[in-house]
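Asks: sequence and predicted structure, then a few things I'm wondering about:
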Amino acid sequence: MFNGFTDETVDFMWGIRFNNEKPWFEAHKQTYLTHFYQPMRELEEELYGWFAEQRPKLPLRGRVSRIYRDARRLHGRGPYKDCLWLSVEAPAESVWVSQPTFWFELGPEEWSYGLGYYSATPATMMKLRARMERDPRVMEKLTRGLDRQTEFSLEGEPYKRPKEGAPSPLLARWYEKKSFSIGHYEKLDEILFSRALVDRLKTGFAFLLPYYDYFVTLDGDPDPRDGR
């Protein structure tokens, strides 16, 4: 059961940021396992169980990220990350790309959670635009719901030239995105150190479930490029 992160969690994140080398990590590995990885795993297990209850027919899986960076992509950085995240998503060959993903991330300065793609494919975004053009009403309703609340905001890298053809001004913002997420970002605060975080995340994810239901089926839509 998740009972919150600890001061040692925060100390470790700052420690690995400024001491990103194997000897320091090995000397503090037990702190990492006890105060960072283990509570993150407990939080993931609780959230995965909740998602499985909400959508019992969906093939979801939960996972916690590794602290080790890919050795092929260090680019002058140390071998360890100073953050961890958990995710719940449908199994896919390219996780975070072809399927929308729920996430929670904790770093030394900020925590965040939400729903989105790490890098949606051009085909996924084309299918999203085509679906909105066929029937804009569903996405207009979801967009109005997003505008009425303050927990989440639409984020994502924009196209250099926004796509044209939005069926209404309300949907134009989606045509600007190469990829997107609907997320909440906040400085570290007391909620991280208690079970109140579980309820906060469940409440937010409950709001995002209808958005997930809409996005997760995009891969099954016809490719707009076919037949042209």
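Replies: Done, it's in.

Asks: from now on I want contacts and neighbour counts done on CA atoms only, so please keep to that.
Replies: Will do.

Asks: quick one: the helices in the protein?
Replies: Using DSSP state H, the helices of the chain run over 7-18, 22-27, 29-32, 38-54, 122-134, 136-148, 172-175, 196-216.

Asks: ok, second structure coming up, stack it against the first:
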Amino acid sequence: MNRPEFQGFTEEALQFLEQVRENDSKTWYEENKPRYEKLLLDPFKQLVSGLAPDLLLIDPLFEVTPSVNKTISRLYRDTRFSKDKSLYRSTMWFTFKRPKADWLEAPSFFFEISPLSFRYGMGYYSANRESMDIFRAKVLANLDVFYKTIQPMSDGDRYEIEGDKYKRSLHPDLPSELKEWIDRKNLYLVHNSTDIQRLFSSVIADELLTGFKQLEPIYHYLCKVEEQKMASSVVNRS
């Protein structure tokens, strides 16, 4: 049976995200679960299924199963280690990433919606200190290659560089635009928008694919960082 094609989200879907957070009740959620499945889960499954073939061309190791806890987030929050004990979140997202068992710190592509905004891009948000140290060394060893790699995402103003930064620059003599990359503890390349009307048609799927392809060179650059780290780990164990 063919899955229906993604046609966009609705205003009601965004309202549901606000309502589930406001009510913050398992009873309310269970009573409204059919709405969640129709308004949010089904469109997310359709969107993931539609994008999957092209994302597998970027990385054939991506997990692309269109289901919760594979590519699609839960609404229910794990509050065990959080000061915020709210049961439900007002955001929902998908990620395309390599399986965690083998690629714990690998970068991933993501798309997230909330009642008043959406965001998408590529995150190296699981990067540990070793990954970022290798990244910094790789960048500084060949700046020409790095600048060529980030050129596609630098065309236009689609993306911002985000991620935790060190309070003091690790390389204070570098140009400010390069320190934006070098001084990060982790790294996100994000397009943020409050133009939620763009969510209400299938055109958002084309926008996501275009945006993800723009980030493909830096994605592969970061994957090589992880591969270098894994190779170094093997050598150290032997």
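Replies: Cool, got the structure. Remember, it's a predicted structure, so these values are computed and weren't measured experimentally.

Asks: on that earlier part again, would you list the helices of the first structure in CSV and tack on distance to residue 223 of the first structure and mean neighbour count?
Replies: Below are these laid out as CSV (distance: least, Cα to Cα, whole Å; neighbours: other Cα atoms under 10 Å):
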stretch, distance to residue 223 of the first structure, mean neighbour count
helix 7-18, 43, 17
helix 22-27, 47, 13
helix 29-32, 45, 16
helix 38-54, 29, 18
helix 122-134, 6, 18
helix 136-148, 18, 14
helix 172-175, 17, 18
helix 196-216, 15, 16
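
Asks: please name whichever of those is nearest to residue 67 of the first structure.
Replies: helix 29-32 (9.4 Å; Cα to Cα).

Asks: coming back round to it: could I get the helices of the first structure as TSV with distance to residue 73 of the first structure?
Replies: TSV is the format used below for those (distance: least, Cα to Cα, whole Å):
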stretch	distance to residue 73 of the first structure
helix 7-18	17
helix 22-27	17
helix 29-32	22
helix 38-54	24
helix 122-134	24
helix 136-148	36
helix 172-175	31
helix 196-216	29
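
Asks: mind checking which of the ones you listed is nearest residue 108 of the first structure?
Replies: Residue 108 of the first structure lies closest to helix 7-18 among the helices of the first structure, at 5.3 Å (Cα to Cα).

Asks: can you name every helix or strand that the closest one contacts?
Replies: Packing partners of helix 7-18 of the first structure (3 or more Cα pairs under 8 Å, 6 or more residues apart in numbering; DSSP states H and E): helix 29-32.

Asks: mind checking which of the helices of the first structure is nearest residue 158 of the first structure?
Replies: helix 172-175 (8.7 Å).

Asks: what residues in the second structure pair up with the closest one?
Replies: Matched against the second structure by TM-score structural alignment, helix 172-175 of the first structure falls on residues 179-182.

Asks: average offset between the matching stretch and the first structure?
Replies: Compared with the first structure after fitting, stretch 179-182 of the second structure deviates on average by 1.8 Å (mean Cα distance after the TM-score superposition for the first structure).

Asks: hmm, who's touching that stretch?
Replies: Outside stretch 179-182 of the second structure, the residues that touch it by Cα atoms under 8 Å, 6 or more residues apart in numbering are 136, 161, 169, 170, 171, 172, 187.

Asks: separation between the closest residue to the fifth one other than its chain neighbours and residue 15 of the second structure?
Replies: Spelled out, that is residue 171 of the second structure. Using Cα to Cα, 6 or more residues apart in numbering and skipping the chain neighbours, the partner closest in space to residue 171 of the second structure is residue 179 (7.2 Å). Separation of residue 179 of the second structure from residue 15 of the second structure (Cα to Cα, to the nearest Å) stands at 40 Å.
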